[in-house]
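> this one's structure only:
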């Protein structure tokens, strides 16, 4: 590698298939350098969209990576919106503070706009990084460790009519995926998975089990129909007083309350265990209202999906609003200046329009706050209380906050 002051700057280009191994190794090193199993590595190779992936090269060495999966994301109102799932972003430690990340984010957002995708979304390894590029935290995920020796369940009528049976995860993958697809339109933030992505749910490298069992699966059935499934592991633990094992829930989905309760009851009752650990669940997950003691469930929350409007008008028109709204936003967006300025949003539960206007602004905010509020999980009023949204016309904040809300909490079901 040349190091003199006259050396050419590292070059940014679209990823070529024969460069994938170097590119991916650069990414792994940026995240600590821990090797992945052959199965895991091959899955990510097969999912990589080469024409949507970028690399920065210094001679023959890859020193920066970024990708963008093509997803469809459910937005409030149930529409499925094409989005860019920003992923695999890393810069070699030898090339930090040279503007490489900014150059990739610049190129990527220009590409997303050219592809006609109104939103870019990501999950952040370091949340402090992406705000300056206009990404706002739009969803939270719920985790908990439930003491099942002290916490009981009160299940709804019909739970006893649901049969729970074991099934090999790979054998029922198509059944589970079809059930998941039925749920996607019902909750903002959920991803309509393209072919191949279903394999992520049953990926089971031994190095990722942390001492727990291989992945297990049960189906919930009623009248011969599959109405739910749960994927989980069991981590045996023993003390002098006896067993103290843990059930680690990886995924759970159901079409009806009784089916969901039957799955939770099964997980709570597995022999030789005294804890159920859940992670990356919706913040309004139903089990919280079945348990006898929420305190002993030790719930906690963390940031999950970050949303970045790439085309403000198209993004705001694509969703509906749970109450009528007619407001003018003054949007600040230095990184994507085509979004900056005033936009009039008019909408209700049936649809919306959002157009450029010269009318006086009602609310002022940056594109980051607009992204945070977009899926209905973050209140514009709460952002205003933090000084992130400014009300200009009295009453506009309450109107917009109500309209932007969602009846169910937005949720990202898995990372990417």
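Here it is on my side, so go on. What you see is a predicted model, and the numbers here were worked out from it, not measured in a lab. Numbering: from 1, shown residues only.
> When you work out contacts or count neighbours from here on, use the C-alpha atoms and nothing else.
Noted.
> just the helices in the stretch 1-150 of the chain please.
Assigned by DSSP state H, counting those that start in this stretch, the stretch 1-150 of the chain shows helices spanning 20-30, 38-47, 100-115.
> what's the most buried one of the ones you listed?
Greatest average neighbour count among the helices of the stretch 1-150 of the chain goes to helix 20-30 (a mean of 18), per mean count of other CA atoms under 10 Å.
> just checking, what packs against that helix?
Helix 20-30 makes packing contacts with strand 61-74, strand 80-91 when contacts are defined by 3 or more CA pairs under 8 Å, 6 or more residues apart in numbering; DSSP states H and E.
> Use this one as the comparison:
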């Protein structure tokens, strides 16, 4: 017989994008709520006063007074091979790749290194409340095997793929188009759709792929429309100029991918800082998603995303470690707010937490499985502690609304505010 379990706390999830409206009907807030879980899935969610009397006395109830329980965070763009180079002193994107990234990725030719770092990476995700991530591995197939193997131990829902690069990188990181196709196909057969895993066709970015390799990516994409596509676009001005010289036939950087059939549902492009109106319209029409990576954009000085221009399409958050300087989506939200203000806009706290949960799930086309407390969804959730630090305790004690408390959490919170993390209803991380 399936064991029913109950979790009592302040509950928050979303049914849609609340935008800048704190009173949006898309905000589902229960100051004293009860989450019922069985077989790793949500059974019901509602007010504790209504659901508690219906429970059998044998049902265990975990009670978290003064805590906020939300769906697990979704990181829509992150590089696990860059874990060890996080916070490396850098200049702009292209110099940073040459100085730090390529040397770090070279080490993944060693399967033992890949397995060791994959374990560290998964631990860091969970410690920061991330229960689903879209991950770039290295060019080495064993880097993908190591990552999925580490994630299997925690039963995470994960999307990942090996990098495809066949020019403008060190020779030992080059991956000829035919070899990249064969390796990717083998990885797809080994991992895609197995358990909670999905495979992403992963050209690093257009400048490091020949037209032949991009054609291979398109061929892989046509094999199965449930496969993901994951890459970068329009991150820096120098990069745009480089792409224009390499692909003179393309209308824009984004158009390069489009010509090879790489804009569609389940295609996620990091950054998208320097797109024009035609590009943004095409992104929206295609069903592709934008991964907003404010931490790395600020760190590398790449530019500021125009958030209102992305409003019509799918938008998610990415930490972009190691260009990003934290695994924390709370920290990423703080950086996102600053980016918005510098660009003359804003990022309301409720919308921020929507992007970190249901928004991320929708951008990855996984909202039928994760991102909310709808019955039948997988029971991945986090318990946030608004009193995790002395400063947070003092600030949140003076908050007069849910939005104000969330804003304090996103500006002052870090991994210490992640009191517990649950995957499929089982605790996989706890403080104290």
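Cool, the structure landed. A quick note: this is a predicted structure, and the numbers were derived from the prediction, not measured.
> TM between them?
The TM-score (TM-score structural alignment, normalised by the length of the first structure) is 0.26; 178 aligned residues with a CA RMSD of 6.8 Å.
> so what's residue 200 of the second structure closest to, chain neighbours aside?
Leaving aside its sequence neighbours, residue 200 of the second structure sits nearest to residue 228 (CA to CA, 6 or more residues apart in numbering; 4.2 Å).
> Same question for residue 400 of the first structure.
Counting by CA to CA, 6+ apart, residue 400 of the first structure lies nearest to residue 325, which is 6.0 Å off, once chain neighbours are set aside.
> Residue 390 of the second structure: neighbour count?
Look at residue 390 of the second structure: counted by other CA atoms under 10 Å, it has 9 neighbours.
> Reformat the helices of the stretch 1-150 of the first structure as a markdown table; add distance to residue 312 of the first structure.
As requested, the helices of the stretch 1-150 of the first structure are arranged in a markdown table below (distance: least, CA to CA, whole Å):
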| stretch | distance to residue 312 of the first structure |
| --- | --- |
| helix 20-30 | 31 |
| helix 38-47 | 29 |
| helix 100-115 | 11 |
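> closest one to residue 259 of the first structure among these?
Between residue 259 of the first structure and the helices of the stretch 1-150 of the first structure, the tightest spacing by CA to CA is seen for helix 38-47, at 31.3 Å.
> From the contact counts, what lies against the helix or strand in which residue 333 of the second structure is found?
Of the helices and strands defined by DSSP states H and E, residue 333 of the second structure is found in helix 329-342. Under the contact definition 3+ CA pairs under 8 Å, 6+ apart, helix 329-342 of the second structure sits against helix 294-299, helix 402-412.
> now the ones you listed in a markdown table, with distance to residue 177 of the second structure?
Below are those laid out as a markdown table (distance: least, CA to CA, whole Å):
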| stretch | distance to residue 177 of the second structure |
| --- | --- |
| helix 294-299 | 29 |
| helix 402-412 | 43 |
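> Tell me which of the ones you listed sits most buried.
The highest mean neighbour count among these belongs to helix 294-299 (a mean of 24), with neighbours defined as mean count of other CA under 10 Å.
> Toward the C-terminus from it, list the very next helix or strand.
The helix or strand immediately downstream of helix 294-299 of the second structure is strand 314-317, counting by DSSP H and E.
> Who are the packing partners of that following strand?
Judged by 3+ CA pairs under 8 Å, 6+ apart, strand 314-317 of the second structure is in contact with strand 73-79, strand 289-292, helix 360-363.
> Adding mean neighbour count and distance to residue 36 of the second structure, write the ones you listed out as TSV.
Rendered in TSV, the data for those read as follows (neighbours: other CA atoms under 10 Å; distance: least, CA to CA, whole Å):
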stretch	mean neighbour count	distance to residue 36 of the second structure
strand 73-79	29	19
strand 289-292	29	32
helix 360-363	26	21
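> Of these, which is nearest residue 48 of the second structure?
strand 73-79 (23.8 Å).
> between that closest one and helix 329-342, how many degrees?
Comparing the axes of strand 73-79 of the second structure and helix 329-342 via axes from the mean of the first three to the mean of the last three CA atoms, to 10 degrees yields an angle of 80 degrees.
> tell me what whichever helix or strand comes after strand 73-79 of the second structure is packed against?
Reading on from strand 73-79 of the second structure to the C-terminus, the next helix or strand found by DSSP H and E is helix 93-96. Judged by 3+ CA pairs under 8 Å, 6+ apart, helix 93-96 of the second structure has no packing partners among the helices and strands.
> What is the burial count for residue 394 of the second structure?
By other CA under 10 Å, 12 other residues sit near residue 394 of the second structure.
> Burial check on residue 175 of the first structure, number of neighbours?
Close neighbours of residue 175 of the first structure, defined as other CA under 10 Å, add up to 14.
> Nearest spatial neighbour of it, chain-adjacent residues omitted?
When the adjacent residues along the chain are set aside, residue 175 of the first structure lies closest to residue 226, with 7.7 Å between them (CA to CA, 6+ apart).
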